[in-house]
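1. Provided below for reference: sequence and predicted model.
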Amino acid sequence: METWLAVLVVIIVVCIKYVWDIPTEETFPYKILYRCVYLYGVISYTAARMMSYVNGKNFAENYRTFLTIMIPTAKETESTNSDVLIKTTEFDGIEVRQYQNVRLTGDGERPAFLFIHGGGYVLSSPGVYDDLLKLICRDLGYYVAQIDYTLAPEGKFPRAYNDCLTACLWFFRNSERFSVNPHRVVISGDSMGGQIAASVVQALCKDPTIPKPRAQVLMYPCLQFLDMRTPSYQRTRWLHGERPGILNHITVSLFLSFYLFGKEDTRFVNEVSGNSHVPNEFRKSSACMKRLNHDFIPGKLKFHSYNKAPENDKSSRPKELQDNAIWEENQNMLLDYRLCPMMGELEGLPIAYVITCGVDVFRDDAIMYCSNLRQANVPAIHKHYQKSFHGAITFPKEIIPSACEMRDDLLEFLRKEI
């Protein structure tokens, strides 16, 4: 026991030194907090890797187990808080965590907010979002449900998407049970959940048997896996290099591998994180340039060391690694709107409210998506919080004032537009 404790202490000390050496920009106001969040990620990542050597389980399972220990899980039984009743139920066999304002009487006109959590397709901590979702329920009178979809690696693509689509379709067709007006339903998600939400909205809009969603609310969403060298990816790489444990090109590629294949495919992770998984012919095509164009990113958001993404040059690699096998094997999935809503059909979609943060690899995905939506004549409201970082909306206002600003702005949109 003493030996393991000593090892843990050494790991923590090394991680602290490792994290405190990372550079941060002078204008960023939450340096210490950001380093603490990063430290938490590094310790979790390192512990999960070590656990895999010991118990033989894959990294994703151990990462999830470790975070479950570190983050208190949400109560599975009914619980009350103020005027909001939280209860676990099911929509067509898909588990959801619902929030209902007990002081409101049903009149059939209540709006609804269906939320899809993030976590890289691998992680789930429903209780993390309770404060935000209870706020929407209590202050605005929304019926709120958080969809607990099947995680990877147990559920491979497109399982998470299918679960969320199934739950949303059932809700639209049974909205009267919750005194909800089906024409006032908002689909929302954060991070990878934002990707699923955007894809589900595209599917729902094609279904003539249900009303179109009223709006889509995407919080710092990931919307594509074709370009891992957007300015925001480059900025994170400049800040942190190849360090694991934080949301960067390596972590995103790793989680994507677990979602697509149910395992860590080393070559796939290396190719995607190295941005060499897409051939130059496609990158230069009009279909790609129309949607994934760095010119959509304002110059002020391209940091000083930004370079236009280099061409896919494999000439220096061993001959067996110079082919486009990764692309040829996986291009259908990588271009599928269920995984890459950036390449989907955008015409006729509902208004989008999109949140981005200054410190976030997904920032430019969201900016490009807003530009694409507007070109398709879809209204898009983009709210950018430069002095904030990925996941901030769930932080207490006492810690990150911009989190309070994010929530206030979101509530104002939901109050006025829905």
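-> That came in fine, so what should we check first?

2. all contacts plus neighbour counts: C-alpha atoms, from now on.
-> OK.

3. Sketch out the helices for the stretch 51-200 of the chain, chain order is fine.
-> 59-70, 130-140, 159-173, 192-204 (DSSP state H, counting those that start in this stretch).

4. Residue 356 - that's part of a helix, no?
-> No - assessed with DSSP: H, G, I helix; E, B strand; the rest coil, residue 356 is strand; it does not lie in a helix.

5. Next one: it from residue 385, what distance?
-> Going from residue 356 to residue 385 by CA to CA, to the nearest Å gives 6 Å.

6. Those two: who's more crowded?
-> Between residue 356 and residue 385, counted using other CA atoms under 10 Å, residue 356 has the larger neighbour count: 27 against 17.

7. That one touches residue 368, doesn't it?
-> No - Residue 356 is beyond contact range of residue 368, at 11.4 Å (criterion: CA atoms under 8 Å).

8. Residue 39 and residue 13 touch, don't they?
-> No - using CA under 8 Å, residue 39 is not in contact with residue 13, being 10.3 Å away.

9. Take this one as well and set it beside the first:
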Amino acid sequence: MAVPWLVLLLALPIFFLGAFVWAVFEHFLTTDVPATMQQRAKLRALHCGFLYVLTLGNILEKLGICSMPKFVRFLHDSMRIKKDPELIVTDLHFGTIPVRLFQPKAASSRLRRGIIFYHGGGSVFGSPDCHHGLCNHLARETDSVLLMIGYRMVPDHHSPAIFHDCLNASVYFLKAVETYGVDPSRVVVCGESIGGAMAAIITQALVGRSDLPRIRAQVLIYPAVQTFCLQLPSFQQNQNVPFLSRKFMVTVLCYYLAIDLSWRDAILNGSCVPPDVWRKYEKWLSPDNIPKKFKKRGFQPWSPGPFNEAAYLETKHTLDVENSPLLADDEIIAQLPEAFLVSCENDILRDDSLLYKKRLEDQGVRVTWYHLEDGFHGSLIFFDKKAFSFPCSLKIVNAVVNYVKGI
């Protein structure tokens, strides 16, 4: 009886070591860390760890033990949450939707500013616990009441569940903002990555709602505002940059939109989009809309592959405004509140921000743009991780805090 246990004890370290070696090899064989990025060695080490966790999660999923997304979320939710003596933090439910409310303890002579925060992670990673430190900092430094929404995630839920949860929780909060000590004329929506997309989508969905306070501003931190054109200059230039490679993004996109992974190539080469649709949206998606200085590095003009109707039928919801807010009608865009847009040079989603910036400005919407030459996708989440933080992480947080304080 002792022999099987002994074999198991010997096999486990070999298994974990093998998975780690595989992750390290994958990093150095497939990953590009541009010379312009700061603390490159630390970035490489963190990315190796990231790939290691994904490798373990994928193995567990293949063994039928646990899905990869749930395994990753279990790990980052096991991190200790620090209490802030200056804030009252309350976990609530708006219906079935879990939310976390951050309220300054100090008395205020007037109603405070409100922030509705949608966390990132592609609906695969991320959670209220993972983003607790960030929201804690934003609420404290801006002296705001902050609501973080914990939406349903894959693999159990797919689009449009995240949209419905974010919209319903936002409406619930907006209808009762004064009971939370919030000034209804100073409510800001904020999100990063897919959370930035949600901030844009929710702001669009609330246009014309006379029964709700009007959103004062939208803060979009490297948002994904379209889900079907994956050959923009930044997608080509940064396709292998941590922590969001183009290959990984397509995988996450398929998870989120419940698209079979066999259609990844069709999504990448654009053959899933009808020619008339490309012509219709070319005015908003064309690389001509991106300043020349962003196209100097490794961009090749691109044309979509031959149209594949079967692929279109399986993936056509990528064209829905709820998944691609860049495609909203001009009359909706023109009614949006001012925006604060953050983009990172070493991010495949850089051009999403540039294209959305142009769309907003073309319709007369005021945009404040903050671009980081040394920034990369996901850098925001490291800002409070001490030894794991990067200069660009703190720059983004400080820029957001300064902007929100001006509202």
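-> Now that the structure is in, tell me what you want to look at. The model shown is predicted, which means the values in this text are computed figures rather than measured ones.

10. Let me see the TM-score of these two.
-> Overlay of the two chains. TM-score (TM-score structural alignment, normalised by the length of structure 2): 0.90; 392 aligned residues with a CA RMSD of 2.1 Å.

11. one step back: so residue 39 and residue 13 of structure 1 - more neighbours on which side?
-> It is residue 39, of residue 39 of structure 1 and residue 13, that has more neighbours when counted by other CA under 10 Å, with 21 against 12.

12. That one maps to what in structure 2?
-> Using TM-score structural alignment, the partner of residue 39 of structure 1 in structure 2 is residue 48.

13. Kindly confirm my reading that that match is in a strand.
-> No - counting by three-state DSSP, residue 48 of structure 2 is not part of a strand but helix.

14. show me what contacts it?
-> Residues near residue 48 of structure 2 by CA atoms under 8 Å, 6 or more residues apart in numbering: 20, 23, 24, 27.

15. A helix includes the third one, no?
-> Yes - assessed with three-state DSSP, residue 24 of structure 2 lies in a helix.

16. how many neighbours does it have?
-> 18.

17. swap in the second one?
-> For residue 23 of structure 2, the neighbour count with other CA under 10 Å is 22.

18. State the distance from it to residue 10 of structure 2.
-> 21 Å.

19. ok, now residue 184 of structure 2?
-> With CA to CA as the criterion, residue 184 of structure 2 and residue 10 of structure 2 are 61 Å apart.

20. who's more crowded, these two?
-> Set side by side, residue 184 of structure 2 and residue 10 show more neighbours around residue 184, with 21 against 11, by other CA under 10 Å.

21. which residues does the counterpart of the more buried one in structure 1 contact?
-> Using TM-score structural alignment, the partner of residue 184 of structure 2 in structure 1 is residue 182. By CA under 8 Å, 6+ apart, the residues touching residue 182 of structure 1 are 111, 172, 175, 211, 213.

22. And the first one, what's its match in structure 2?
-> Under the alignment (TM-score structural alignment), residue 111 of structure 1 maps onto residue 113 of structure 2.

23. And for the last one?
-> Taking TM-score structural alignment as the alignment basis, one finds that residue 213 of structure 1 is matched in structure 2 by residue 215.

24. Hmm, that match is touching residue 188, no?
-> Yes - Residue 215 of structure 2 is in contact with residue 188 according to CA under 8 Å; the separation is 6.1 Å.

25. How about the residue most central in space within structure 1: what's its closest non-neighbour residue?
-> The centroid of structure 1 falls nearest to residue 191 when counting by CA atoms, centre = their mean (1.3 Å). Nearest non-adjacent residue to residue 191 of structure 1, counting by CA to CA, 6 or more residues apart in numbering: residue 221, 4.2 Å away.

26. Kindly provide the distance from that neighbour to residue 369 of structure 1.
-> 10 Å.

27. Neighbour count for those two, which is higher?
-> Between residue 221 of structure 1 and residue 369, counting by other CA under 10 Å, residue 221 is the more crowded of the two (31 against 26).

28. contacting residues for the more buried one?
-> So residue 221 of structure 1 contacts 189-195, 355-356, 362-363, 365-366 (CA under 8 Å, 6+ apart).

29. Wasn't it part of a strand?
-> No - using three-state DSSP, the assignment for residue 221 of structure 1 is coil, not a strand.

30. Mean deviation, the helix or strand where residue 43 of structure 1 lies versus structure 2?
-> Element membership for residue 43 of structure 1 (DSSP states H and E) is helix 31-55. By mean CA distance after the TM-score superposition for structure 1, the fitted helix 31-55 of structure 1 averages 1.8 Å away from its aligned residues in structure 2.

31. And that helix, what's buried?
-> 34-35, 38-49, 51-52 (16 or more other CA atoms under 10 Å).

32. any idea which of those is closest to residue 23 of structure 1?
-> Checking the buried residues of helix 31-55 of structure 1 against residue 23 of structure 1 by CA to CA gives residue 35 as the nearest, at 9.8 Å.

33. Over in structure 1, tell me which residue corresponds to residue 162 of structure 2.
-> In structure 1, residue 162 of structure 2 lands on residue 160 (TM-score structural alignment).

34. what's the answer for residue 362 of structure 2, then?
-> That one, residue 362 of structure 2, aligns with residue 375 by TM-score structural alignment.
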